[in-house]
Structures are given as C-alpha cells and as structure tokens.
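Q: Predicted model and sequence below, questions to follow.
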Amino acid sequence: MKIKPPPLHSDGVCRFVGNRGFALVVTLSLMILLTVIAVGLLTLSSTSLRSSSRAGAQQQAQANARLALMLALGELQSGLGPDQRISASGGQQLEEGDKSGGNHWTGVYASWTAGSEKRPSPIFRRWLISGDESVVTNPAAPQSSALATKKVSVVAADADHNAVEAGLIDLPSGGCAWWVGDQNMKAKLGGAVEPVIDRELAVARMQSAPRAAHEVFLGSAVAAADPVQDRLLTVKSADLVGRPAKPVFHDVTTASLGLLTNVRGGGFRKDLNFLLETPKPAANSAEVSPLYTAGSTAGINLGELWVDHNVWAELEYPSGPPTHADGGTIPSGMPFLVSTADKSDPFLLYKHLPRLQLTLLYSLISKSKMVGSVKQYDLFLVADPVFTIWNPFDVCLHNPQSAFATFKSWAIPYDLNLKLENGPAGSKAAYTNSIKKLSNDRLFFFYGQLGRGQNLVMRPGEVQIIAQGFGESIKNVPGGSWQFDGKLGWEFASGYAYPIPYETDPELMNGAQKITYSMTPNTIKSDAGMFLWSYNIGELVDSSGSTKYVGSFNIDLVYSRLASESPIAASSFPKIFPTLPNDPSAAKTIAQLEGNKWPICVFTYGLRTEADPLFEADPTSGTRFTGRAMLRANETSVAQDLYNLSPDIVRASPLQVGMRRVNSLNSPIIECDSNGLGYYGAEYGASGGVSHVITRSIPREPIHSLGALQHGAAEGTRFGQARGEKSWFLQPSTSRAISNSFAPSIFAPGEVRGTLAGRDAADHSYLANLALWDTYFYSSIKPRTTSANKNSSTAYREQKERLESFLATDRKSYKPLPNERMRAWSSDPKVTLDAIFSSNKPTAEAADRIASYLMVDGMFNVNSTSVAAWRSFLSGLKGGKVPVSPTPALKKNPDLVETAGTPVASLLEPGAAVIDDASLSNSAGRDQWLGFRSLKDEQIEELAKAMVKQVRRRGPFLSIADFINRRPGSDKDLALSGPLQSALDDKDVSINAAFREGERALSVAEATGQGFPFPEAEAGAKAVAAPGYVKQGDLLTTLGPLVAVRGDTFVIRGYGEARDTSGKNVLARSWCEVVVQRVPDYLDPSDKAYDTVPKSKVNLVFGRRFNIISFRYLDSREIS
C-alpha cells in the first residue's frame, strides 16, 4: 500500500491575504499530521504482521513441546506403568565425580520376578529420554551421552552438574525433545512435622521417619514443625524456608508419592497388620506356612511372625508389681513379660528365662572326725552349680512360683585323677573316678529350681547369677541326685559335697597324703548322650507323671542323633575337652584341706562372648572361639545343640565348652557383684562386661515396620510343634535374621543353603528377606489396647476406628496413621471402609486389598545416586525425640530425650540415653549396651557417600530384597553383607569404626585359622548385636517403610521448536514441564486396582495409570 502526497499549487507565489493565509497554514499542518499518522499506521501494520508471524511460530513451538510431553508420557506409561518394572539412575553407570548429564537419565529395567531365588542379570528396556533408538536402548549409553547428532538442553547446568541434553526429533514443523526424571530418587521436602509430645508418637516415628531432613539443603533456621514447611509447594518455594546454598533441582522435590506394589510378583503387597492380627492360628495351616525351606526342613514361618506381631499384648502392667530378690521395688505400671506354666504357649520363646552360661566349679575339701584318739579325714568333691541368666528385653521379666523353672544338668564328661603321696604305709598312691560315679553314679547331676524358693524378677537387660545365694554353707548331698532352690548371688563358701572314697581302710585316712590332681576327658560313650543342660517348667515330674521339658543345651543327645550317628566320647575331642595335666606345684595335704575349700577346675557351658580373658590366659583350656557370637545366639531360643561335635557345628554354634584349671581363691572363678548380678556383653567379667545388656525390644503396640522384625524371635521353629529337649529349628542358630544381612561364615560366599553337622542349614537372613520385603508391608492400621488373639472384637473395632479416622475428609475427624507418611487413595471413604471391614471385622481380603487404597508420601527410590538426597533421606529422624526407659533405675513413663543429631533405632525404647562415641572402644562402657546412637551430620554424609558407592557398584536393585540382601556369588565383597550394612562398615565411614579396631574385631587371619569357609564373613566387629553398633536393621526400622526400587512420581520436560520453510532456521523455542503421578488404578478401568493379574490386554501392557499433577511453561532462563 502507497500513499500519494497532495499536489503543490502551480503559481508558487505565496500571498498573505488576511484570515485566508491562516487557514492555509492550518490546512498544511493537518496534512502533515495525517501523513505522519499514515506512515505510523503503515509501520504498526508491518510490526503486527511480523508479530503475528512470530506468535504463530511460538504457538507451533509450544505445540511441539506438548507433543514431546505426550511422547514421553507414552514411553513412561509403557515402561513404568506395569508393576514389575524398576527405575534406576544413569549415574549408576558413571564414576564418582562425573558431572555429565547422563547422571540424570532414568533407566527402565524389568524387575527380579517372583519364583527365582537367584538374582537375574538386569534386563534393560530403555532410557526415558529422546534420542537415537540404538542409544536409548543401550544400558551403557550414559557413559558416552551421544544421544543423537542434534541435542538440546532440557535441564540447565549448574556448578555440580552439566546440562541434561535430549536428542532432537525432527518434525515437519520443527523439532522436539523430551526427558523424564524420577522424583522418587530425590529427597521429598515439605509439610510441617508436629513435635513429639508422648511415647506413642516417639516410638511410631522410630519405625517410620516422618520427613526427609530439609536442613541438608535449607539449613536449620526454620524448624521442622514451622507452618512455613506447609508452603513448600514447589522446589522454587524453598526460598521461603531458606535459600539453598546450591541448585537443588536434581536432589529435591516437593512431590513424590509411592505405590505399595509388589515389583516381583505384581499387584499390591500384603498388609501384615491385617494378616497377623488374628486369633491363634492352627498348626500346619496356611496361616503358619514357611517363608522358605532348606532340604526337607522348613525355615522362618508366618506362625513365628504371628508370635512376634502379637507379643506386645502379652505384656502385663501390674499395679502392685513383684519385689526384686535384691529387695528393690519395681514402679507400678511397668511392663512385664511373665513366664508361662503352659508348655504349649506360643509365646514361650519370650516368656522363659534365657540362659547364658552354666558354670560348674569343682573343689576339694576335707572333714575330720575323731575315732578314738585318732583323727580321720574324709575327702570330698565340692560342686558349685552356678547359672548365669539374662533378660535381653527392654521390659521386666517375672518367673512366678506357678511357673518356676527347673534347670537340670548331667555330670561333666571328665575323670578326676588324684595322685597321693607321703601317706602312711599301705595307703593308695592314686585314685581315679569319673565325676558321674562320684556324684552317686547318676546321669542327672543336679536339679536347680528357679523362682520357687525366691522371687525371680529381672529388670530390663539384667544379668543375674543364680546359685545357692549369699551366706550359704557347704551342704552334704544325700544319696541319689539332688535339687536345690536357686537364689540370687553366689559365694565361694557354698557348694554341695560328694564323698571321695580315696581309701578303703579308715586307719590310713590320717590326712598326711599330699594331693596333686589331673582331669581327663571320659572315654565312656553313653547311649543317652554326652552332656545336657535342660529347662523344665515346674517339677521335673509333676503329679500326673508328665514332664514339661521345653529345651536343652545339648551335646550328642540321643534324641538329636541322626540314624547314621552313634554315641561319642569326650576323649575323642581333646581340643574341646582338654586334659588338665598334673601340676606338681599345686599340692596340698588332705589335712590342710580341712575346712579349706580348694578349687581345682571350672567347667563352663554356654554362649560365647566377644572376649574370652578367663580362658585365653590358660594354654591348656582347649580351643575356644570369639567372633560374632551374639549374632548367632538367638536370645529367645530355648534349645541349642552341638550334636556330634563335628567341626562345622562347633564353629557355627553360639555354644561352647570351657574347661580350665584354678588353684586358689585368687584365680578368677565367677564374677558376681554384691547384689547378685553377673556380667555379659563383651565377656563374663567386670573388666570388659556389664550387668545390664538390652538387645531386643518388646513393642508396646503392634509394630509397623518390617525393619522392626529384627527384634523378633523367628529362627525357623515350626509353629505349634511339640517341645522337648531336642533342638528343633533350621540350622544355624541366628539372631536378628530379618532386615539384617550378614553372610553366614559357615557357607561359601555363593551359597544360601547347605548342611551343618549333617542337618539342613540355610542363610536365614537372605531367604527371609527375599520372601518378605517385596511381598509384605505394614500399613500401621492396628489396634490400640489389645490384640485379636486376646480380644478380637475390641481389636477389630479399634482397627476400624483407626482406618475410619484416617479416611475422614474433614480436618476435625482426620487422624494420621502411626506411619504418618501414609496417604489415602479413595474417592469415597465409606466405600473404602466397607471394602476392608464387613461390619466390625476385617474382610477376608483386607490384607490383600488395603494397599490399593494407600500411597506413601516421600517414598524413596534407592537406585538414586544423589548423595544429597541420600543424606536427607538418612536424616529423617534428625532432631527427633527418643523414648528412654532407664534401667536399672526404672520409671513408669519413659523420658523423651531430645537429640541434636539423627537417632538410630537399635532399640524402640532404649534403656539409657545417647551413647558417647568416644566410649565405644571400651567394651565395659555401660551405655553402649543399653542406649542409642545419635549420628552427627558428618557421619550421615560419610554414610551417604558410601551408600552411593554401593548403589553404583551393585545397581540397579531389581527388587527391594535385592537392596536389603547381600549378593551371593564369587565377589566376596558383594557376598559379605547387604549394601546398607556394607556402607556402614566402609572404612571411610566412622560410625562403627571403634568396633573395627583392636580387640573388638576379629581379623581375617584369625577367622581363617578357625576354619570358616567364608572367613571374611566372620571377621570384623564382634559386637554386632550391641545397641552401640549400628546395623542396617536399625536403619531399616526407621526407613524401611519408605524404601522402593522404582519411581511413581516423575517430572517430564518437553522441548519444541518451530523452523522456517527451509527447515534450517529456528523461529521459536519452547520448554514445558509436567509432573505426573502413577496411581493405583489401572489404565483400563475394567480391572480392579487390587487385581494382581489384570484381564485387560491394555493393562497387561501399560499397567497403572499416570495422572498429570501440574503443568507449566518454562522461561528460557531456567534452561540456559
């Protein structure tokens, strides 16, 4: 369009004629103004046209960016919609310190499916990023990052990370690119956490961390309880709490929810809070079926888990508690486990007196009598039977008179050999007899009855010495076997005297004989067995003629022999039953022994300890073992067996025999304090042991973390089986099997099953974790005051009320579950409630279906390689309060102890406050056996770095159990322990450093010398069961409910560009971002969310639906 200027006048003369001249000027001015406007309009029109053209290009770029999102969502739906998929970080393919964008690629793998115990090689599907097909389907692609010829940035670079670049996809109208990030690999921030005000909430949080620590990123200026935490809706809003010191896009999210799906079997996990909340199940029913087997022997079973789940309701809180034998009172309302008189009580493992050691002190003494004018001396063998018993729990233990215990012991398999010199003419020069013959030739040497003649009350963790008690004298033993009432305490002046017929002619018994002695193991083989220390409830034989044997510590017991085995003799095992040779320097005349008890030897039979000073000093004491004794000694076992003393069982068993010489009262015999307490922990003496050791918690309400099952009694004992003197569990003895992962040193690195002394044996931890962690979970929908086993109507009503208040949609009625991370997925609370409860009882499908109505806030994908995210995740209890019930100074209500660091849930209610790290090198430090660790920020950082090192080395984790368990195989480092335990024991992590040094550790050379097939598994820290030693089970108690191996929340970034008609010049660019959430519902609604195997072909391929949570366009400055 052109504008013509007005024509000029032809005369060219300018005349001024009055007003007419003025009009001309105005006319010319208006014409000029019009011209300017016209030119302006022309310019504006051109600009508008160009703007319109650019707008069209921008719209096209945005459309292409949205197309990229759709392409990404399609790949995400097909890749990670199905349950049996896992997602892993590209950082697993890269070395530490690598900053390339490949660190932040999300890889999709097939999971380790159910039905196979051997971990498969990872089956890689693709990287969730646009690029050449040959690249995105190559699992090693992050190492080169050559996604495509043309790439575009979708996430900006920062000081610690290079930009994430995606491959450009050519389109007719331009191009697009996309990238998917797993939000569950990041620390989830946001949401105020209310402070702990009571024990119930404190214990609940010990089993489910309420948050990830924002302090890692935002500092500690704002408290976790500050309402401003509720305003953390996006990562950018973190500035409301505290400006991050560095960009946190790759480490932090404010949106991450996880589904409780079973990545191995598909479908949802089963809820143990419903499955185990039942009246007592029947023996041999499906409700008590084993989780695994070894050979023909069943392993840990659901019946044992039922016992562990319901033991809390067995606690009694007497208003008038029994008085302790030392005269001390117990506060009213303290929790008690009370021993049962019912041999078939399923809770017997918890309600009996745990035994540590039987000690038999043998001494010589003489007594004179006047026969006419001549003194005659009778010689006696004095036996002091001493029991060391222990309450390993964090509650009191009472053994009432109605359920008193009878401990029975056989005579030790030794001969006493006396050399007699300087006696009168005709006197004997020697005397030899077996201890069995000297003790009235009875197989049963004695019966000690505990809790009958004296109140037997044990404070939490208490170690007691039970013998004749204080102030007792030596008593003569009548014919036959004898029994005594065990009392608290022991003194050297006591004992039971058996006559030694060293002379047949009384006239030769003038006391002149000088005695030296030796002790030699028997050559006798008994059909009944070699040795036994048994436990019986009540009288050995009751009025009906029956016995209530519940278990024994045996050697070669007839009932435990295999058909191919025959009796054995002690003399065939000189390293176990050493000879105490004659020592000429240890000599006394019989007259000198009048009224003077002369100790000659101490025989012990009991649990090993980390140190063994009483025997290490005696070169004649035979072969003894230290090592990881408490890891093998299940404190709740009523029976242990050394079988036929084959080398493998002697190495593996927590039991061992001790025989040592003592020649005077100055020799260490039995250490007992003035109150009758003994010592345990690192040793049975005061120099390295302590009188209170708590290793297991009895929950005050049902647990809600699989990690807390480490406190359970489960060891592979068939539910409902008959109990007797035989040892019944699947070998070997194990403690804290579930959630921990220490390789059994009795197997080669690649083995999880085998035999021990010809009996079936298994790696209990590996097989139990494999069966549990992907298949089951705890919802924390549980009763408050009683169990269904005690009162099903009340328990179920309380369960229903808890679920109902959790589903409530109004703030006034809503109450979170004990696991505060649980979120409801329900469009209609009433429909959901009716689906789980029919009337006031859970439906038969409740355990199978409840997970389909739940999601977990802050679920963490352990395939993450973000050190910062791991730091935050591991610090979930930072600054939390811990319920401490101090012992022995008991209190009815626990103290809520504030912590500056991150407390470790080794015990649910510790018996002492924070353990000083500086005290850990001293095994006699009391608090390390009672209290709890609080990890400093520096220790958490060390652990996070070590954890990422493990993730890079072992990843991807193809199931949760793959993350929990060790990796059996030829690589000893991977076979040694699970990744979390390996990180804790990393040389660069100081948390357990004190236990890896000096006498507190066993070297590989020492373990090799002891003959272990996997010596590296026996080496290392000995005190692995002490509360002061941090185990992976301790951390999983708190973090286990939040662990996943896949993401369910994702951020997708899409890029689009528009080009000119030549296709070479970019006219416009656009970036957008969407957050999507995988939900319980299937993509095709024809299948129910709780259907394990969907019928729809669509759902078989694409799995569960992704919902779009948020969408936004990004400013180019967020990318550059």
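A: Looks like it arrived, so ask away.

Q: okay, CA-based contacts and neighbour counts for the rest of this
A: Will do.

Q: Going along the chain, name the helices of the stretch 801-950 of the chain.
A: 829-836, 846-849, 867-874, 937-954 (DSSP state H, counting those that start in this stretch).

Q: So for His704, which of these sits nearest?
A: Closest to His704 of the helices of the stretch 801-950 of the chain is helix 846-849 (C-alpha to C-alpha; 13.8 Å).

Q: Wait, Pro581 touches Ile600, no?
A: No: contact criterion C-alpha atoms under 8 Å: Pro581 and Ile600 do not qualify, at 11.5 Å.

Q: here's the one I want to compare it with:
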Amino acid sequence: SGFPGYGKLPDYEIKSENFDENKPEEGRFLGWLISQDPKDSSSPAPDTDVAPSLNETSQTVPLISSKTIGENAEADEVHLEPVLVEGGEAAYAWWIGGENTKANLSAPEPQPNANEGWDQRMASTGQADATYFDIDEPEELGKVASRRNLDLLTSSASAADSVSGQNFHDLTVNSRGLLTNTATGGWRRDLSLMSEQWSTLPNTGLPFFTIEPGRETRASKANGASNPQSFLLYPWAERDSKNDDRYWHFRTNAVTTWSALQDFCTQYKKISSGSTDGNVVMPINPGGSGNGSLTIIRDQHNRFPILARMHWVFSYSSKTNPQTTGASDAFIACIVATPVVTFWNPYNVELTIDNLSMFDFQLSPLRLAITVGSNSFNPQPLSLLRGVKYERSGNGNVRLDPQGNPKVKSGRNTFLLRNSDGGTQITFKPGETHIFSPYEGVKDVPYTLGGNNDVLNSDFRVTLRSGYRTQQGFRFELRDPDSGNNQLITGSALDLFTADASFDGGYRGLGEDAGIYANVNANGTGTGVYRLSIASGTASTFWPPQTAINNDETLGALSGKVDAFCSALFGPKISNKAGILSKGILHSNPLTSYAKRSWRNPNGSGLFQSSGGGHPVNWPYDFKFYMLNGWNDEGSPSGLSDESIGYIGPSHRSGLSLNRLIMAHVPLRPLQSMAQLQHFDLRQHNATPPYQYNLIGNSHAHPLFSPTGTHLAEDSNGKPFPINNFHQYDDSYVANHLLFDDWFVSSIAPDTNAYQKTESRSLEGVYEEHLSGSQLLPNHSYLPAELLDKEAARQRAAEHLLEKNKAERGPWYHIASKLEVQGMFNVNSTSVDAWKALLRHQKDNEIAYLNADGSINLDKTGGNPIARDSLAGEAVAGGGVNSSGEGFFRATEYTGYRRFTDGQIDALA
C-alpha cells in the first residue's frame, strides 16, 4: 500500500510456517500447546500440516478422559505420551485449551421493566443461553464457583454423564480477559472517554492509531478548518488543501474525520425533547443561518430529510394560437410538466424543517421526438423544446460543445415545498415520507424573447403542497430549436400530437452528460446536492428509447387538457426494485447525495477519474422512465390529495410500497458497543463509488474490488496515483482494521434519562459506582480490575479520569488497563455448542420498536430476536403489526426485525 499500518491482506499460510528468528517475516508457528521432549521441539521443526494425535495408546496417560467428560466421548478426550525428566525418575504431560473458546455461563440479568431497559439489553447484553446446556436454574449461576458445581443446577444429568463433563469443551464459569490490541500491542483506546472528554483533548498530536508496536500516528481535530493536518480517519488519505468552499463537492475526502466520529458518538446530546415513551425530537443538521459549508458537512453527522424521489409526469396539452394564420396553425403544441416530489426522513428521530425548497436545471434528462400531424421534428432535450437561452460568444454566435451541440443556459426550476395549509414548517416522524405536488391547476410558464431570439425569463418558481394531485403543473409551449428563432410548434385541430422519448437529454443544460442537477435548501442552507450523470452517448445502452403508447390525441382535443404520456423518476435505489439487485444499502447508500465519476486532486487543479463511476450498477441512485397512456398507468405517482404520505420503496405505488422506513439510527444515549457504529456514515460525501452504508462491523466486499483487493490504485484509464489520492477503498475491510484492533467502547459516560439528554448520573458517578461494584457499567461485560470500597472508589475514579502521562494521552488512552472483560469469546472457537448458546443470548427477549408516531412499543413473540439496532424501526417481520405500508402485506418483511428459530440459530452456529 505504501503506508505503514495500512490494512494488509490476511496471510493465512504464514501461521502454519515454522518461525525462524533470522527470517521472522516468513513464519509464525512456534509449536503445539502440548508437552513435548525439548529435544524434539527444535530439530526437526514440528510438522504443521499434521496435528499431534491425542488418542489413547499404551504409551499415553489421560489428561481429559471419562472421569472428566463422561463415558462414550472418546473423540473429546486428550491423551499424551509423558515426557521423561532427566534421569528417568519422573515424567510430566500437559495440554492447554483456552477458556475463551467456551461459552461463559453467568446468572441472567433481571428482566427490564420499561421500554428503554429492553432497548439497552439489546445493545449490550450478550450472555450465553444457559438453558441450552440443560441448566434448569440459570438464576443460581451467580453462586457457582467451579465448572463441577453446574451439575447441581440441572435435573437431567447423571453422575456418569454430567453437564460439566459432557460439555467440558463447550462451557465455562470463569472466562476473564484484557482489552489488549492483539494486532500491534498495547492497550485499546476508549471511544467513550475520547468522545465524552473531546473538549479537553489537544488539537493535534493525538495517537489514534498504532502503525506497528511502539509507533503511532499523530491525528488532529478538524475544528472546522479547511486544511487541517492528519484529521481524516484514514491517516494515509488525501487532505483538502484549497480553502474555497464553492467547489467542495469536487474535493470531498475518501472518508470523514475524527471530529465527525466524535460528533456521531455524542448525538444524544443534540436531543431537543423526548420521554420514556420515545417521541425523540432532534434539530435538523445542517440547519439555518445559511451555513452549509464543507466543514459543516464533513465534520458533523447529518440529520436531514433526503430526496426520496423526483417524479416528473409529462402530459400532452395544447392552446389556441393567438397569432394563427389559419386552420393549419390554429393550435400550439404544449407539454405540462408535473413535478411530484417525495422527501424521506431515514432517521429514528423526529425532524422538523422550515422553508424547504429545491431547484433543478433539467426537467429530467429526457429527449423528445415530437410529431404534430405530418411534421416530425428532430429529437431534442426538454431544455431546448421549452426555448432555453443559448450561450453566446462576444460576437453573438452560439457556443458549441466538443460534439458540436449548442450550449444552452438552462432555466432554473425552483420548487417551494409547503404543508397542506401552505405553511413553511413540515414535520417528519421517524422514517416518515412526505409527498408534494402542484395544487393551483395548470399554470403557464412566462415566455419573453430577447433581441437575438433567446428566452429572457427561463427561470420559474412553483409552490408544491403536501399531497398528490393529478392533471396539475406548469405548461410550456413547444418550440423548434432547429428553426433558429425558437419557432412555435403548431398544427391544426385534427393533427395528432405524439412524442417518443429517449433519455440522453442533458445534465445542466446540454453538454456531454445526461443526468440530474438538483439542490435542496432549508432556511437558505444548502442541505442536499444531488448530482448524477452518465455520458450521453452510453445512456441508451441502459435506458433504450421508447415509443409513445398514448398516440391518438389531436391538438384540438387536447386544448385545455392534461393527458399524461411519459414519466421520469429519480431516487435512491432502495426506492425501486433496483435496490434488491444492489443488495440494498450494501452497495447503494441512500444518504449519498453527490455522485461523481471524478474528484479533484488536493490543490483543486486537476481531476481523477473513478473506476466504475460511469456505470449505473455502481450508483446509489437510479433513473426510471415510463411511457404512459394516462394518469393511472404503472409509471404514474400514487397518493391522495388530502394525505401527505408518500412512498419510499420497493415501488412508488400504493399497496406495493413502504410509507415509512427507519434506516439510519442516531445514538439516543452514549454508545455501549462498537457494533453501534454501523450507522456511522464513514464515507460521508465521498462522491465516488462504492457507495456503501453500515460499514462498521460488516465484512461484505463490493464487487468493484478483486477478491484480494482493498482499494483501487488507478483511475478508469489505468493510470496509477499515490495512496494519498485514493478515494475508492474496500471500507468494510480497511475501516474495521483501523477501528476494531485499536479501539473499544467502555460505556464510561453520563447515564442519561430515558430518551433525553439530561443526566441521571454524571460520567464520574458512573465510573465510581463501577469501581465500587454498586452498579455495573452500561456495557455489563466490563468489570473493574480491582474492586474498591466506596471511598477508595471515589478517590481512584478521580485519579483515573484525570491522569495524563503526556498531554495527548489522557484517560481514553489508559482506561483499558483498569478493566477486565467477563466472558471474552474467541471467534475462532470451533465449539458448535458454545456458538449455539452464545447466539441464543436474546432468546425470548422483548424488543422495543418504534411506532409510526415515534412512540415505542414492546414486542414479544418468542424465538431469538435479531435487529439492526437496539431500538427496532418496526415490529417483527411477518407479524400482525404493520405501520410501514398500509395495504402492503409484505411491508414488515422489509422493515421489521427478525426472530430466528432455534433451528436457524443452530445452522448459523
């Protein structure tokens, strides 16, 4: 990779190659964990391909046999030949098996008595299911001093076949571990204290990552600066070095910053209101004051409704020609454009937005081939058919692009989004969608020509209100760009009016690309920047041209009428069935707004072309185009004029779609586990593929990478570039390498009131009670290395939470040395029974989930619950509760959490 500490591909072979101190990089195997004659351990080297036999022979002695594990368990026995000591007067034999490969059994915690209690149990409680091992009284496990005592807690064991014996290799009652970095040495760093004590940390020199034993990086806080040093999570990644915010979207980083990670961990501090019943409200971010700069977007966690669907419906219409010369041009051919916009709150909190608006420069990337009567016109982008102003040189000539197409200055289409009463405030419940459409009937777009026959007033503003209404929108007269003077397209009353469509009609104006160029704003703040384009010449490969199916209307019949003939949809892939093909958010993060095929180098002067950015399969968003035969066809929007509910996917049709979906969970209290970082948008605003979400804790590689690749080191043309300019990483591998070896979450943080930011116990109080044993940490697996009385705990807590060896190494760096871990489990364990018991750790537990109104319910339907977050976004999949899609019987299959059967758990084990 060119950078020390970068995630290396696992070399599994090196583990089975014998270690040679003269060539340490070629092998790591030292020997088997059994007794052996010292003369045999050095020469010849042990055979790593064949494990030593543990079977009984006439030369062996029993170490683990029937007296320990019961009769008829020969395969689990351990027998070794004793090693004679010098002189032959004695012998010894030993074998080591780790307790951390077994399920640690402990007394179950008391049943929670409130919603948040079940929420927090899902977040951090991982006790093995003792009943799997026929323990009849698991609540008595706290009194068990040894493995043998387990036989007293079951009624099914016999003396010859006891619980402790038959499960010797599968269970334990004493498994303690330490929080060490097993990759590069030292103690793990604590994300809890790092994020909670962030303001006390120095701005620079922070040792956030161990490159190799004894060598650490020196990271920095971003602190809102445009060009800080070493502020990115990946210490080898590109830094911006240009202060101009106008083009930040060209220069976004490969990953976000340490400041953004800290901001995510402390999101609970942003709660505006909440209660034990849920109904958590947070302010939008970015929000207000016109500040949507790079540093805000880069260093803070977003909380803002996103554009779920831009759904354009295009309809035939006509109007009488006031300048007619006779029957042949009595009517002007017109198109009515109906913008139907759906916004979606993907978060688990309520958001209220004020003065929401958006604009685009294209009425979708459509190119229409208009036919009126016997007159057929060349296919033209909508931008030209409505009479858009040309770009002209100083002498008045029309500028051309490299392909010879005229350059145009697109009109800016602005949409003001209002609630059903026309008010500017719109509230989104968790996961909720809102649909907006025109409400004032059909409005004509004003049209004024300048002296050179260019349109002077090509911009327009339309107010959309909550709800969906048909046959409304804005109407524009069609003009023939080839005429040279924006000549109207007219015809007689009996002339048929049809339009065939292709989908390569420009991006911002015309140019070489086709796609969308749209911005979302709230209170003057730029909150969403939607850019997605493809080379015009290849668009037809993915979206072939389509012929009109609504082809029997005449200009006379269309006068004053709005007859839909085509629709164009833009939205995240999860809003249609393409999300299934792209494995949902694994390959298409719907929080992504800016999607580009290139990015700028650090000084902003040049572009790098991404690999895969030009192919729709790698996009986070998608286009869909339909030819319609009226307003009720499949490609038309769905909804009611008096209801604000929209649809997010897997379709846009009522009865086939979700009207709410919680996908992005912000922490509602301090973190208790590294797994809760799965909702941290690590690639936030990286504009190049792969657009992945839920990266932390996920090991799903994107197909952009080869089976052994962790990044793309050359552009789409095969040109290599240095590592600091890499933007395309297998982040699920690289980010987990960076975080999981070096960090842990102690949960030493303020104890907050249920779903509020107010504290019931301070951080210091939480740690004091942990040291005295009076109350466990929120993550109950972490125990004090030394249990103290109350007064000593108070003094020691103050010392631990203030100690500093150096300015940059505070408590977050050292606290792991003060903790032990109860029940550590080695993921390399080969005990199937141990895995079964551990994977049943939530067996029959109740699950807290969010209702459509943001309140919380409890669900208990048996089995082993598996959820995407400790507070699920919906009731159990396939159950009787469905608040995610009225009339859509499969809704909870998309939104509900799962309850696995014991058989499914056993199969996983």
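A: Now that the structure is in, tell me what you want to look at. Note that the structure is a prediction, hence the values are computed from the model and not measured.

Q: For the residue sitting nearest the centre point of the second structure, which non-adjacent residue is closest in space?
A: The centroid of the second structure falls nearest to Tyr693 when counting by C-alpha atoms, centre = their mean (2.5 Å). Counting by C-alpha to C-alpha, 6 or more residues apart in numbering, Asn589 is the residue found nearest to Tyr693 of the second structure once chain neighbours are left out, at 5.1 Å.

Q: Could you pull up the residues touching Asn64 of the first structure?
A: Contact analysis of Asn64 of the first structure by C-alpha atoms under 8 Å, 6 or more residues apart in numbering lists Gly174, Gly175, Cys176, Tyr1055, Gly1056, Glu1057, Ala1058.

Q: my guess is it is in a helix, correct?
A: Yes: under DSSP: H, G, I helix; E, B strand; the rest coil, Asn64 of the first structure falls within a helix.

Q: okay, how far is it across stretch 933-940 of the first structure, tip to tip?
A: Taking C-alpha to C-alpha, to the nearest Å as the measure, stretch 933-940 of the first structure stretches 12 Å from start to finish.

Q: can you give me the helices for the stretch 351-500 of the second structure?
A: In the stretch 351-500 of the second structure, the helices defined using DSSP H, counting those that start in this stretch lie at 382-385.

Q: Please pull up the equivalent of Phe336 of the first structure in the second structure.
A: Using TM-score structural alignment as the criterion, Phe336 of the first structure maps onto Met282 of the second structure.

Q: would you list every one of the helices in the stretch 1001-1120 of the first structure?
A: According to DSSP H, counting those that start in this stretch, the helices that the stretch 1001-1120 of the first structure contains are 1004-1009, 1015-1018, 1032-1039, 1097-1102.

Q: what's the burial count for Met370 of the first structure?
A: By the criterion of other C-alpha atoms under 10 Å, Met370 of the first structure has 9 neighbours.

Q: Can you give me the distance of the nearest residue to it once chain neighbours are set aside to Glu507 of the first structure?
A: In space, and not counting its chain neighbours, Met370 of the first structure is closest to Gln376: 6.2 Å by C-alpha to C-alpha, 6+ apart. According to C-alpha to C-alpha, Gln376 of the first structure stands 7 Å off from Glu507 of the first structure.
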